[in-house]
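Got a sequence here, can you build the structure:
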Amino acid sequence: MAEPVIDIEVVYAAVDRQKLLQVTVPEGTSLRAAVQASGIGQMFPELDLEHCPVGIFGKQVMDPQLRVVEAGARIEIYRPLLADPKEIRRQRAAKAAEAKRLSGL
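Below you'll find the predicted structure:
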């Protein structure tokens, strides 16, 4: 008898291009194994699929080797942040405060 399968999506957005793949995997496949099976590593060779952060529908999964994917899941592969968003906001606020102070003189 054939092993039951499920359909999922695997997505990745690089700086210059993005890819959404429809993938069929065996039921019980881990999140990390599903990403490997998608073939996205051949399209984006710069990705380290063993260690890159991944999530499902916008929520990062902390242990993708153990998390089993469900039918219809949208697996997202995340790029590392180039800058800390908190630090950018802090710098922007300081710049605005300085501009306000200078315009008040």
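
going forward, measure contacts between C-alpha atoms and count neighbours the same way
Noted.

how far is stretch 25-45 from where the chain is centred?
Using C-alpha atoms, centre = their mean, to the nearest Å, the mean C-alpha position of stretch 25-45 is found 13 Å from that of the whole chain.

So which bits of it are buried?
25, 29, 30, 31, 32, 33, 34, 35, 38, 40, 44 (16 or more other C-alpha atoms under 10 Å).

Check the gap between the third one and residue 88 for me.
What it means is residue 30. 35 Å (C-alpha to C-alpha, to the nearest Å).

How about the second one?
Here residue 29 is placed at a distance of 39 Å from residue 88 (C-alpha to C-alpha).

Now the second one, please; I'll put the structures next to each other:
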Amino acid sequence: MVSEASQVQVCVAYATPSEEFIHPMRVPPGTTIGQAIEGSGVLARYPEISLVTQPVGIYGKKKTLDTVLRERDRIEIYRALVADPKDSRRRRAAKKG
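Predicted coordinates for the structure are as follows:
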């Protein structure tokens, strides 16, 4: 068993339009993003998450599920955008003009 002192502190984050899931946890060195997500309980709480189709990342940079975690990594599970950001900007600009 790995002692708690030698474990890596990470956080798993996921957000819906109405709530956010943030789960700090300690994992053994060598743990991957996929393993941490599975161990966090987020998949049981949000069954709509599909790691096959939804990208994941660390601090806004897309990563693969087999990426090995480092101390203080924040694992993020991304959802599809509801609106195209370019279209949203165009609509806002049209309202101002």
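
returning to what we had before: would you mind listing the two of the buried residues of stretch 25-45 of the first structure that lie farthest apart?
29 and 44 (21.9 Å; C-alpha to C-alpha).

Residue 8 of the first structure and residue 85 of the first structure, how far apart?
31 Å.

do residue 5 of the first structure as well
From residue 5 of the first structure over to residue 85 of the first structure (counting by C-alpha to C-alpha), the distance is 39 Å.

Give me the more crowded residue out of those two.
residue 5 (13 against 10; other C-alpha atoms under 10 Å).

Show me what that one lines up with in the second structure.
Counting by TM-score structural alignment, residue 5 of the first structure corresponds to residue 7 in the second structure.

I'd say that match and residue 29 touch.
Yes. Using C-alpha atoms under 8 Å, residue 7 of the second structure makes contact with residue 29 at a distance of 5.9 Å.

Please point out which parts of stretch 84-97 of the second structure sit buried.
Under 16+ other C-alpha under 10 Å, stretch 84-97 of the second structure has no buried positions.

Then stretch 61-72 of the second structure?
63, 65, 68, 69, 70.

quick revisit: okay, the buried residues of stretch 25-45 of the first structure in CSV with secondary structure and distance to residue 75 of the first structure next?
Shown next, in CSV, are these (DSSP: H, G, I helix; E, B strand; the rest coil; distance: C-alpha to C-alpha, whole Å):
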residue, secondary structure, distance to residue 75 of the first structure
25, strand, 13
29, coil, 12
30, strand, 11
31, helix, 8
32, helix, 10
33, helix, 11
34, helix, 9
35, helix, 8
38, helix, 10
40, helix, 12
44, coil, 16
